[in-house]
Structures are given as structure tokens and as C-alpha cells.
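Trainee: Okay, here's the prediction I keep looking at, along with the sequence it came from:
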Amino acid sequence: MTSGTEAAVEPETLQGELTGEKTLSQGQTYYLTGEYTVKAGATLNIEPGVTLIAKHDDVVDYILIEQGAKINAEGTADAPIVMTSEKKEPGAWGGLHICGYAHTNAAGGTGKSEIGNATYGGNDDNDNSGVLKYIRLEYTGYAFDEEHEANGVSFYGVGNGTTVEHLQAYQGSDDGFEFFGGSVNVKYMVATDCSDDSFDWTEGWNGKAQFLVAYQSTEDELGYACDCLMECDNNGSNYAATPVAHPVIANATLVGNGGDAQGVRLRAGTQVELYNTLITGKEKPLTVETAETENALKEGTSKLEYVAISKELTSKENIYTNADFAQAAGNLTNQTFSWTDKYVGTADGGKDLSADSFFTKTNYKGAVKADEDWTAGWTL
């Protein structure tokens, strides 16, 4: 019996499998324990302002969206969705994993997710796994072993029918966002203090990305080092695997925390078009490796244009050199950058990096592919 007040209600705990449709209600708090799998044909809806907390217990907590399932998680700038953990440390839980029917160049044309062992891949690059908007994922990166660590969000063969906008990965112990093949397009993505790579792609990802921010605090501040700002592969086992990775990326601000790690590392046969990008804070801000990757740049299949870096480009094969980079449209080397705003976290009342106000445009002017609809409406 209560005395004049209602008894406190324990938040609902998500676990096991979802086989129908479920909605997490606006502004409410939920717990997560163990694997929560949204099965084919099912839909998980998450409304604005929801907080999802992974329990600090003896099981690994993560969310897995299978092929044919959907997640519609639509926060707002004023009421973002927060996925976090009781344990406020990197690697506390396993993050979000989405499997789709879009392509992968893994052997056989399909693969298994690193976490959950779910099938992904196919031939439907227009596949739709749902909507992700205004979501902050904190303290992800649980390590099952040296080969299986959980990113903030892992996109496995996710198609371009999926909407992904305004996401932040905060203090994960693996990558912030990783793309395993697929064609998904993303916009407004922030990776803050992730100990491995901020952004990572492999297996032929060929989507488009605009307004990316990576920021790494110093090792003294964090207590751990951080790896690349972007680690970019086609396929580590077969550099020439098709479809070849060829994302188109514009408006990226990538700030590292020193050390010997690369900033943007293009390798393993990947192609890329990278426009209007600033790269600083790494001993080697931009490196190119493998004959396939360097030849694509040399021949113009790949493009680096209006890219400003703090030192010089490093070429492993000496096919596409710093001289080639410096001669391309708008590129600048050995630049010094200053910042008028620096938001490095979200805890203790810090700035919400998923809000539009964080994505102010830099003063660096250049040209992007203006004929692409995805850049419409932005003044560069």
C-alpha cells in the first residue's frame, strides 16, 4: 500500500525476441538485458525522448535488427533518443546492429554479423531497414574477443531505402560507425572519443555521406588512445572484390588526438570521392595504400578535391603521391586549423552533439557535386 503517492513502476526491460510490432513510448525509460533481436517481419518503433539503458549485469546487451525487420527510431533535436548503459565506461554494452538485403562483396555475396551471427547481404540496394534520426549511442564496444567487438552502429548490407540522420557515437571502445557493404546514405553523423576508428567501411559500401564529424580527445584526458578517423577498405581478403567500395562523402571535419595512427586511411582496394573535408590532429592525416586504391586515384575513378590536411599525404605504393594530391582541385597541405566551437562530450550537461546547432559549416569553401540531390540546399 502507498501513502498518498503511486508506487514507483520499474521500467520495462527488453530482452529476447520481438516477432510483432512494439513501440517504446515518448519520454519513457527502458532497460535492455542480453540480446534483443527484432525478427524478420517485426518492427521496433522508438519515439522521441526515449532513454534505453543497458543493464550492468553478467550478459552482453545489444540490439539486432534482422533482414526483413525494421527499426523506426525517430528522435528530435529537442528530444533525442539516448541509448546508454548503467556502467558509464567505453565497452559497457554491444550497440545497435542492422542487417539488410543490400550487396556485400564478401565471398558468396552474403555474410554473418560479427555480433549475433545474423545473415546479411543480397541484391536489393534499395532495401529499407527503417529510420534512424537523432540518436545518441554511448559507451558501446563490448569485446567478445579480439575479432568481435561491437560498434556504436554496425550497418550490415543496409540499403538506401533506410533513413539515417543525426546520430552520435560517444565514447565507444570500438568504431563509432561501421559499414559492411550496402548502399545506405547517411547525413549528420558525429563520432566522439571512440577508441578505434570513428568511421569504418569495408565489403563494398557505396553509399553517400554528408556532414560527418569525428573528434578525439587526448589520451591523457580519455585514459586510452584512439585509432583512425576513417579506416577505409574495399575487402581485406580480396582487394579487387566487386562491387567495389565507392562512397561519396562531402563536408567532413575530422580532428584526431595525435599519435602515430592515420587520420584517413584509404586501402585494401577501396575507391572514394571525398570533397570539402578537413583532416588534422594525426601524424599522418591522409594515407593511401595498395595498388588498386592508388591507381583509382591516379586514374580519376576516385577523387580527393577541396580537402585540407594538416601535413602531407603519405603514399605507400608511390603511385598516387602528395604531388598528385596537391595538384587536384582545391586541395591544401600543411594547414593549421583553429576552431571557434569545440563540444567534446554529452555528459554533465554538455552540448548535445546530435542537435543541428553543432553542424555549423566551416569557413573552408569548395565545390561538391552540385548536380547530386543530396547536396541540395546547402551553401558551401
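Mentor: Received the coordinates, thanks. Computed from a predicted structure; not experimentally measured.
Trainee: Every contact and neighbour count from this point should use C-alpha atoms.
Mentor: Will do.
Trainee: now Asn318: how far from Gly49?
Mentor: 51 Å (CA to CA, to the nearest Å).
Trainee: One more to weigh against that first structure:
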Amino acid sequence: MKKSTKIILLLFVVFGVSGTISGQQEKGIVGIDNWLNNWTQFRPNQEYYGEPTQILTGRITEDTKLHKRYTYLLLGSVFVANQATLTIEPGTVIIGDYKTNGSLTIAKGSKIMAKGLETDPIIFTSSKSVKRAGDWGGIMILGDAPTNKFGNGSVSAYLEQLDPANYGNTNYGGDNIEASSGILRYVRIEYAGKRTKSAGYFNGLLLAGVGKKTEISHVMVSFAAGDAFKVLGGAVSIDRAVSYKSNGNDFKFNYGAQCELTNSLAVRSPYISSSEGSRCVKVMSYEEPGEVDLSKKGTSLTAKNLTLLNDSEDLKNDISMGLVRAGVYVGHFTSLDMEKTVISGFNPAVIFDSKVHINQENLEKIKFSEMYFNNCNGNIFVENNANNDDLENWYGNSAFFNVYSKSPNAETFIDIRNERRPDFRLKINKIIATNNDPDLIDD
């Protein structure tokens, strides 16, 4: 990457200056208080939730309520179908069975009402005493909002030994962009993502064809073997989500999804990421061009106030060993509007698919503004192309207000080493007074 100057970065101290004092940082995850407190758990292997007292299996075809006083076991592929609503009390624990690849699927037309509380979250976790990523399946919510696929999609490949009577309950997609599949609020999903023969890994939370009126807020997916949050089509908004040390992608959007992702956190570890090139945010419109109708809308994501962090203690060494990749991946025929986001410790910060031609039309559909690029080995590149001068000139324009830094994580964020109550917000006034790109990851 071409560099013209090396910039000495200055901390911008504003305390005591009238009219400029702010109670919180504007970039990355925001909040007057640390909204991670109370409901998240960054060491779930130290939790013991007790033995199951109730079993969930087969199909739930009538409105059903799960109660906190019981601990439930997902035995095999469990479906909420026939337009039924599954209501879950705050504090309820649901355990996915390891031996039968326990999973929960909310079929199209049905709903889940999982409304936990900040002090009493709903927990989905592993049945094993020594928990590992991929111990059980995961949660799949299927709706009837549009996708760009030819015909409707299906998740049947994830569900091995599927009862033929349930094939109809695996379909997603339709014309109702406003549809509601219910609410997930203050929910933790731990150690999901079991591997299947046909579809690869389950995901922590799969949202397929999910409509606008579905609420996904304060959901934490930790140690998923597949993607943490995977969105296929639909128009769902996700707010205050946490992906913690997943093997797959943290947030993946595909098949014409028209989505918003706000005030959310992804923390990656270079030592447990997938060799397939997992990203914090991956925006695609197809896996294979022939499976989608390119006359329909491609995937479009609006992303604001994200913190995307690679938790590496020796970043230069981890990059040299091929353990760290780009934080954000932008695919062909997609739109991304990302702003006020922190991308810290990646190689590089952003990669465009090689099919994305660098011209004004495409650059106007892929926006990065008021960004904070920290300690990345380069910023924005096209895949397999080391010359990014055009991209640097475009996104380095002062009109975008993008800023650059080279600062260790411990100095950048408030308190990320507190295992019990970490705080991944930027330190107050940890924004630099330059929009030039410094040399990063050097000696």
C-alpha cells in the first residue's frame, strides 16, 4: 500500500472545554452505561445450569409457554409449526442435546416470543459437562419475507434424519416484507453450530426470510462452530448483538437481505477462527450466481456503531502465520453503508470480492464514513490485488471523516480484559485529529 507520509497521532483532549464535553464516544458500540452488563457471559464454560427436567421433541403445534422453573432439553429437531407461538419466560434455560443434534426451528408463519430481562436472560446452551463449539445445532427462524433466490429456500439440509412430515416446515421466503416471527430479547446462545454432512455447520442464530416486524435485540452468540448470526433474505433489523469468539463469520448477510445492524459487537480470536476465511461482517448476494434472480434486489446492509475487534496478543506474528484475515468482506452485487464503526486488528480491515469493479457506481453503493480504523495491516483492498491506491484516495477523502490509529487494544477500549464485566466501548476522546493513514503493523 502506497504511503506518502507517516503521521504522528495526537489524542484529542477536550475535558474542560465548554460545549465539547461528551459522556460517551460516538464511534463503535455506544451507550451512557455499558449495555453488556448483567445479561452477557464471556466465560460460559464456568456456568452450571442444572440437569434437564422437561423434554422438547418433535413438533409444537399449539401455543406453548416455557417456564423458568424448568430446565428444558431440545431432543433432536424441534419445530414450532402450524402458526403456533412459543413463549419463553425470562431466566429459562434450554439445553441442546449433543447426541441427537438438538435444534429449534420456528417454521414460517409461527412465532417465538423470547423476552428475557437484563437481569434474567434466556439461555440456550450445550448439554455436555465440558462444553465446546458445535455441541448442538442452533436456532433457526424462518419467515415469509422476500429473498433473491429462484423459488423459496429451505434449511432441510441442516436437519439430518428429518421426518418427511416436517419438510414443509423447513421452507422460507415469500412476499411479506413486514412479517413478524416474534421477539428475541436478552437471549444467550452458547456452543451451537454442530457440523452436518449436507450443509456444513449449523449457525448460532439463522434468520431466513425474516420480516421487518421481528425484533432481534440484546442477543449474544458465543463459541459457535458455524456463523454466529446468519441472515438469508428478509428485512430484519438487529440491535445490540454480540458475537464472541465464533469459528465462523460473526454477522453474515446473503440472498438479498435488506437489513440494519446497529450498536453491535464482534470479538474474534485468531486461534479458533475457521480456515475458510471467517469475517466479522460478510455481505453477499449469492453463493453461486445461478441460484439467484439478479433482477431482484441484491443484499443491502446499513451498519452503524459496530465494534469489530480481533483479540490478538501478538498481531504481527499472528498475521505472519496466516491466522488473521480481513474484518469485513463485501461481495459482488451488494450494497453496504457502514458508519461510525471501529475495526481493530485485522489483515486488512476490509476486502472487496474480486468481481467488484472499482468505479464510481460501485463505490457509491459501498460507503465507509466516520470510521475508526485501528491497528490494521492495510485498510480497504480488492481481493487478490495489492494495489489499493484508488480505494485509499476515495475513502481517504476528508469528506468521509475516516480516521486511523495504531494503538493496542488495551489502550483503545475501556476495559476489555475484565472477564466478568468487559467494556468494549472506546475510551472517551480516543479519537485522533487526522484522517491520514499511518503505517500500521511495523517495527
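Mentor: Received it, and whenever you're ready, just let me know what you need. Treat the numbers as computed from the prediction; the structure is a model and nothing was measured.
Trainee: Give me the TM-score for this pair.
Mentor: The TM-score (TM-score structural alignment, normalised by the length of the first structure) is 0.83; 346 aligned residues with a CA RMSD of 2.7 Å.
Trainee: More neighbours: which of Asn318 and Gly49 of the first structure?
Mentor: Using other CA atoms under 10 Å, the more surrounded residue of Asn318 of the first structure and Gly49 is Gly49, with 23 against 13.
Trainee: what do we get in the second structure for that one?
Mentor: Counting by TM-score structural alignment, Gly49 of the first structure lines up with Gly91 in the second structure.
Trainee: just checking, that match touches Lys68?
Mentor: Yes. With contact defined as CA atoms under 8 Å, Gly91 of the second structure counts as touching Lys68 (5.5 Å).
Trainee: Walking through the stretch 201-350 of the second structure, point out its strands one by one.
Mentor: For the stretch 201-350 of the second structure, the strands defined by DSSP state E, counting those that start in this stretch occupy 205-208, 215-222, 229-232, 237-244, 251-254, 258-268, 281-283, 300-310, 328-330, 335-339, 342-344, 350-352.
Trainee: how many other residues sit next to the residue mapped onto Glu138 of the first structure from the second structure?
Mentor: Per TM-score structural alignment, the equivalent position to Glu138 of the first structure in the second structure is Glu190. By other CA under 10 Å, the residues close to Glu190 of the second structure number 31.
Trainee: And Glu190 of the second structure, how far from Phe401 of the second structure?
Mentor: Distance from Glu190 of the second structure to Phe401 of the second structure, counting by CA to CA: 37 Å.
Trainee: cool, Ser300 of the second structure as well?
Mentor: Distance from Ser300 of the second structure to Phe401 of the second structure, by CA to CA: 22 Å.
Trainee: More neighbours: those two, which one.
Mentor: Ser300 (26 against 18).
Trainee: Give the equivalent position in the first structure for that one.
Mentor: So, by TM-score structural alignment, Ser300 of the second structure is matched to His246.
Trainee: and its match, what does it touch?
Mentor: 204-207, 270-273, 302 (CA atoms under 8 Å, 6 or more residues apart in numbering).
Trainee: if you set the cut-off to 6 Å instead, what comes out?
Mentor: Applying CA atoms under 6 Å, 6 or more residues apart in numbering to His246 of the first structure gives the contacts 206, 271-272.
Trainee: TSV please, covering the residues you listed and showing distance to Tyr224 of the first structure and neighbour count.
Mentor: Below are the contacts of His246 of the first structure laid out as TSV (distance: CA to CA, whole Å; neighbours: other CA atoms under 10 Å):
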residue	distance to Tyr224 of the first structure	neighbour count
Asn206	31	27
Gln271	31	28
Val272	30	25
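Trainee: would you turn the residues you listed into CSV with distance to Tyr101 of the first structure?
Mentor: Putting the contacts of His246 of the first structure into CSV (distance: CA to CA, whole Å) gives the following:
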residue, distance to Tyr101 of the first structure
Asn206, 14
Gln271, 22
Val272, 23
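Trainee: Tell me how many other residues surround the equivalent of Glu288 of the second structure over in the first structure.
Mentor: Aligning on TM-score structural alignment places Glu288 of the second structure opposite Ser237 in the first structure. Look at Ser237 of the first structure: counted by other CA under 10 Å, it has 11 neighbours.
Trainee: got it, and Ala114 of the second structure?
Mentor: Ala114 of the second structure: 24 neighbours (other CA under 10 Å).
Trainee: Is it correct that it is in contact with Ile88?
Mentor: Yes. Using CA atoms under 6 Å, Ala114 of the second structure is in contact with Ile88, at 4.9 Å.
Trainee: returning to that earlier point: mind putting the strands of the stretch 201-350 of the second structure in a markdown table, distance to Phe424 of the second structure included?
Mentor: Shown next, in a markdown table, are the strands of the stretch 201-350 of the second structure (distance: least, CA to CA, whole Å):
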| stretch | distance to Phe424 of the second structure |
| --- | --- |
| strand 205-208 | 22 |
| strand 215-222 | 14 |
| strand 229-232 | 19 |
| strand 237-244 | 11 |
| strand 251-254 | 18 |
| strand 258-268 | 8 |
| strand 281-283 | 17 |
| strand 300-310 | 8 |
| strand 328-330 | 19 |
| strand 335-339 | 17 |
| strand 342-344 | 10 |
| strand 350-352 | 21 |
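Trainee: and Tyr167 of the second structure, which of the ones you listed is closest to it?
Mentor: strand 205-208 (15.5 Å; CA to CA).
Trainee: corresponding residues in the first structure for that closest one?
Mentor: By TM-score structural alignment, strand 205-208 of the second structure lines up with residues 153-156 in the first structure.
Trainee: Okay, buried residues for the top helix by length along the first structure please.
Mentor: Counting by DSSP state H, the longest helix found in the first structure is helix 291-299. For helix 291-299 of the first structure, burial by neighbour count (16 or more other CA atoms under 10 Å) applies to 291-298.
Trainee: that's a helix at Phe325 of the first structure, yeah?
Mentor: Yes. If the criterion is DSSP: H, G, I helix; E, B strand; the rest coil, then Phe325 of the first structure is within a helix.
Trainee: Trace it over to the second structure, please.
Mentor: Per TM-score structural alignment, Phe325 of the first structure is aligned with Tyr395.
Trainee: check contacts around the residue most central in space within the first structure.
Mentor: By CA atoms, centre = their mean, the mean C-alpha position of the first structure lies nearest to Phe177, the distance being 2.2 Å. By CA under 6 Å, 6+ apart, Phe177 of the first structure lies in contact with 152-153, 199.
Trainee: Could you tell me how far it is located from Leu32 of the first structure?
Mentor: Phe177 of the first structure is 21 Å from Leu32 of the first structure, by CA to CA.
Trainee: Could you check which residue of the second structure pairs with Glu289 of the first structure?
Mentor: Going residue by residue (TM-score structural alignment), Glu289 of the first structure aligns to Asp353.
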